[in-house]
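J.: sequence below, structure please.
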Amino acid sequence: MLFFALNRSDALGRAVAAAGGFCVAKHEEREFDGGEHKARPLTCVHGKDVWVLHTLNGEPGASANDKLCRLLFFLAACRENGAASVTAIAPYLAYSRKDRQTKPGDPVTTRYVAALFEAVQTDCVVTIDVHNLAAFQNAFRCRTLHLDTGRMFAAEILARRGEAPIAVVSPDGGGIKRAELLRETLVQMSEGPVDFGFMEKRRSGGAVSGSLFAGDVSGREVWIVDDMIVGGGTMLRAALACRAHGAARVHLLAAHPLFSPDAAALLDDPAIDSITVTDTAPCPEAAAARLGGRLHRLSVAPMLAEAILQLHHPCPNGLPAAANADSVGGF
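T.: Model (predicted):
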């Protein structure tokens, strides 16, 4: 097998390779006037199973579109040069939020991205904590593997828990299933009760509204979980609601730290005790500096390395041990 990590994902790529005990294969990326670029493997890929890691978040100097094109072109180049198989590893998968029509004429961009991967003959797409698992699984016709952070986050919660009882909260109705799965995982791992709650959220014309809160969080250590943090407004609304309902402490959990320029200032609020994210995307330095010790980062490298090794050498039941049985598509 050959494992590549494109340039803006090289730090995570090195961590995955170290966790899996394999090497990062050499490649070249070049920029051209006018904004065009090319990337090519510098190791012979003929007859090899090729794995290419590139997380698809937008950041200064590289939009989500740019990163997606780089990944697609590199996968296609490997296939054209005789790779036996090509697997895309996109820890954050761009456009996974736009998975249905909410207004007349809306694009269903998740499906279009899936078609692009299929067009370059991608054998498998691996990702972590997509926005809507069912939409992700239905969009792709090639093999997919969805990994979730449930057990990682549950272990973090139990390692940091205090004396107060625990509650898991979804910041909106769309994340109820995600939060409930985390609550169930916590119950299994702790063998104790875990409470649950969720916040109402309605969006119209770019404005967010809704003030209803369901669940008993009084005197509890609350963990609000979502798939990503972008602007931070949704999480802050939920944190303030939990405080208003008597929460003892409030912590935020999200796999993807897609912080906008103003997110850290918004999240630097006394209602929030800590923010835990993973390294599926680089955390902006300004945000890390502003949030200081309240920002905790967990690595998905061991999870991705295990998935790669299990897919390359399947275990008897055919499912990578890193994957939650409720979160595996394409098997």
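
J.: only C-alpha atoms for contact and neighbour calcs from this point on.
T.: Will do.

J.: at which residues are the helices of the protein located?
T.: 10-20, 64-80, 109-119, 133-139, 150-160, 176-190, 233-244, 263-267, 285-291, 301-312 (DSSP state H).

J.: can you put these in JSON lines and add mean neighbour count and distance to Asp226?
T.: Converted to JSON lines, these look like this (neighbours: other C-alpha atoms under 10 Å; distance: least, C-alpha to C-alpha, whole Å):
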{"stretch": "helix 10-20", "mean neighbour count": "19", "distance to Asp226": "22"}
{"stretch": "helix 64-80", "mean neighbour count": "20", "distance to Asp226": "20"}
{"stretch": "helix 109-119", "mean neighbour count": "18", "distance to Asp226": "19"}
{"stretch": "helix 133-139", "mean neighbour count": "17", "distance to Asp226": "13"}
{"stretch": "helix 150-160", "mean neighbour count": "16", "distance to Asp226": "11"}
{"stretch": "helix 176-190", "mean neighbour count": "18", "distance to Asp226": "7"}
{"stretch": "helix 233-244", "mean neighbour count": "21", "distance to Asp226": "8"}
{"stretch": "helix 263-267", "mean neighbour count": "18", "distance to Asp226": "14"}
{"stretch": "helix 285-291", "mean neighbour count": "14", "distance to Asp226": "18"}
{"stretch": "helix 301-312", "mean neighbour count": "19", "distance to Asp226": "19"}
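
J.: nearest to Leu253, out of those?
T.: Closest approach to Leu253 among those (C-alpha to C-alpha): helix 150-160, 7.6 Å.

J.: for the closest one, which outside residues touch it?
T.: 181-182, 185-186, 189-190, 253 (C-alpha atoms under 8 Å, 6 or more residues apart in numbering).

J.: next, the structure of the following sequence, for comparison with the previous one:
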Amino acid sequence: MEDVMTADSAKQRMKIFALNSNRPLAEKIAREAGVTLGKATVKHFSDGEIQVNIDESIRGDEVYVIQSISEPVNDMLLELLIMVDALRRASASQINVVIPYYGYSRQDRKARSREPITAKLIADLLEMDKITRVVSIDLHAAQIQGFFDVPVDHLVAAPLLASYFTDHQITDNLVVVSPDHAGVSRARTMAELLGTPIAIIDNRNVESSESLDEIPTEIIGEVEGKTCIVVDDMIDTGTRITISATALKNAGATKVYGCATHAIFSKNAPEILQNSQLEKVVVTDSIRIDESKRFAKLVQMSVGPLVGNAIKMIHNNEPLEPLFRSSIKD
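T.: This next block holds a predicted model:
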């Protein structure tokens, strides 16, 4: 009887807080985890200074903070760091940061002379803040997990994204396409889930990824007469996935879909994507998409159940392996 009471009281000590990056997603995560969002106030002063107040006791609690490092990137990062400091000073027993989109993840190595490795710097800042754990989704490069000396739970959205195509019977004569050589492993994962072959757009000119006028002509694999799914981890300006769709259409593909976990949608990306040859653009809500950035071809799926289930499993000391095989949806 005593063991049961101890287990029940331990479950009540889990608390989830949301900062400003994506409160709608945080609410879905908390609902799936079976708790209500904790009370906290985040203020931005006129000079840009950030103040965080935790409006309830968290002494001895296992705390999860939901915050994507998305636009405005630096503000969202500082909010997270300041919140962690506040939690630590308020005697939280564990401080788990849930970062659905890990900003600065593209700067994960020295590609040129005198470049920083900013993804590592962010990891160092979080560890200096004394976090307990990181939970993230589809990091730009898997090796970013190794930048931390605390546990990192790296979730994948591929089963969720794949479920869109199976649910809509988009499974016949299908091929999954990587927009370049760097994304082959990502395409292979999606192809294994859908049971399809893969193809690769042989895009060797990095500069062409920023220009709609330079369309790659070489494609490794058979795409003629096929329905293609171009898979990437993020869509920023929309240019790369748009020229990929054009290249596939030029090579004889019948239909092309775009698919990515993180919808950054900077500059005029929504307009570019809407006017592209893509049938649909399937993304998740790891980044909040403002109404001004929504467009007719956009399909958004929620990672709330995925992250909420992950938090429950972590809290109960259960393995996360089932989440890598299932497509958890609302």
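
J.: I'd like the helices of the first structure laid out as JSON lines, including distance to Ile275 of the first structure.
T.: Converted to JSON lines, the helices of the first structure look like this (distance: least, C-alpha to C-alpha, whole Å):
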{"stretch": "helix 10-20", "distance to Ile275 of the first structure": "20"}
{"stretch": "helix 64-80", "distance to Ile275 of the first structure": "24"}
{"stretch": "helix 109-119", "distance to Ile275 of the first structure": "28"}
{"stretch": "helix 133-139", "distance to Ile275 of the first structure": "24"}
{"stretch": "helix 150-160", "distance to Ile275 of the first structure": "12"}
{"stretch": "helix 176-190", "distance to Ile275 of the first structure": "16"}
{"stretch": "helix 233-244", "distance to Ile275 of the first structure": "10"}
{"stretch": "helix 263-267", "distance to Ile275 of the first structure": "9"}
{"stretch": "helix 285-291", "distance to Ile275 of the first structure": "8"}
{"stretch": "helix 301-312", "distance to Ile275 of the first structure": "19"}
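
J.: select, out of those helices, the one closest to Ser204 of the first structure.
T.: Comparison of the helices of the first structure against Ser204 of the first structure by C-alpha to C-alpha identifies helix 233-244 as nearest, at 14.1 Å.

J.: matching residues in the second structure for that closest one?
T.: Helix 233-244 of the first structure lines up with residues 239-250 of the second structure when matched by TM-score structural alignment.

J.: superposed on the first structure, what's the mean shift for the matching stretch?
T.: With mean C-alpha distance after the TM-score superposition for the first structure, stretch 239-250 of the second structure departs from the first structure by a mean of 0.8 Å once superposed.

J.: re earlier: among the helices of the first structure, which is nearest Trp223 of the first structure?
T.: helix 150-160 (8.1 Å).

J.: read off where the closest one ends up in the second structure.
T.: Helix 150-160 of the first structure covers residues 158-168 of the second structure once aligned (TM-score structural alignment).

J.: circling back to that earlier point, chain center to the match of helix 233-244 of the first structure, what's the gap?
T.: 23 Å (C-alpha atoms, centre = their mean, to the nearest Å).

J.: again with stretch 286-294 of the second structure
T.: 14 Å.

J.: next: stretch 308-318 of the second structure.
T.: 18 Å.

J.: next one: stretch 256-276 of the second structure
T.: Worked out by C-alpha atoms, centre = their mean, stretch 256-276 of the second structure lies 15 Å from the chain centre.

J.: buried set for that stretch?
T.: 256-265, 269-270, 272-274, 276 (16 or more other C-alpha atoms under 10 Å).

J.: span of that stretch from start to end?
T.: Stretch 256-276 of the second structure has an end-to-end distance of 10 Å (criterion: C-alpha to C-alpha, to the nearest Å).

J.: over to stretch 40-57 of the first structure?
T.: 21 Å.

J.: ok, stretch 129-139 of the second structure next?
T.: Termini of stretch 129-139 of the second structure sit 21 Å apart (C-alpha to C-alpha).

J.: same check on stretch 178-196 of the second structure?
T.: Using C-alpha to C-alpha, the span of stretch 178-196 of the second structure from its first residue to its last is 13 Å.

J.: and what of stretch 253-273 of the first structure?
T.: 11 Å.

J.: and the buried residues of stretch 256-276 of the second structure, which is closest to Arg88 of the second structure?
T.: So of these, ranked by how close each gets to Arg88 of the second structure (C-alpha to C-alpha), first place is His262, at 29.6 Å.

J.: what do we get in the first structure for that closest one?
T.: Correspondence of His262 of the second structure to the first structure, assessed by TM-score structural alignment: His256.

J.: okay, its match and Ser218 of the first structure: tell me how far apart.
T.: Separation of His256 of the first structure from Ser218 of the first structure (C-alpha to C-alpha) stands at 28 Å.

J.: do the same with Thr43 of the first structure
T.: Taken as C-alpha to C-alpha, the span from Thr43 of the first structure to Ser218 of the first structure is 58 Å.

J.: more crowded one of those two?
T.: Each of Thr43 of the first structure and Ser218 has its neighbours counted (other C-alpha atoms under 10 Å); Ser218 has more, 17 against 11.

J.: picking up where we left off before, quick one: contacts for the match of His262 of the second structure?
T.: Shown in contact with His256 of the first structure (C-alpha under 8 Å, 6+ apart): 92, 227-229, 277-281.

J.: which one of those is nearest His245 of the first structure?
T.: Ile229 (22.8 Å).

J.: next one: the corresponding residue of the second structure for Ile275 of the first structure relative to Ile241 of the second structure, how far apart?
T.: Structural correspondence for Ile275 of the first structure with respect to the second structure (TM-score structural alignment): Val281. Remark: distance between Val281 of the second structure and Ile241 of the second structure (C-alpha to C-alpha) = 10 Å.

J.: could you do Ile200 of the second structure as well?
T.: Noted for Ile200 of the second structure: a distance of 13 Å to Ile241 of the second structure, by C-alpha to C-alpha.

J.: now for Thr196 of the second structure: which residues touch it?
T.: Thr196 of the second structure neighbours (C-alpha under 8 Å, 6+ apart): 174-176.

J.: tell me the one of those residues nearest Leu25 of the second structure?
T.: Val176 (28.1 Å).

J.: tell me how many other residues surround the counterpart of His46 of the first structure in the second structure.
T.: Alignment note (TM-score structural alignment): His46 of the first structure maps to Arg59 of the second structure. Neighbours of Arg59 of the second structure under the rule other C-alpha under 10 Å: 16.
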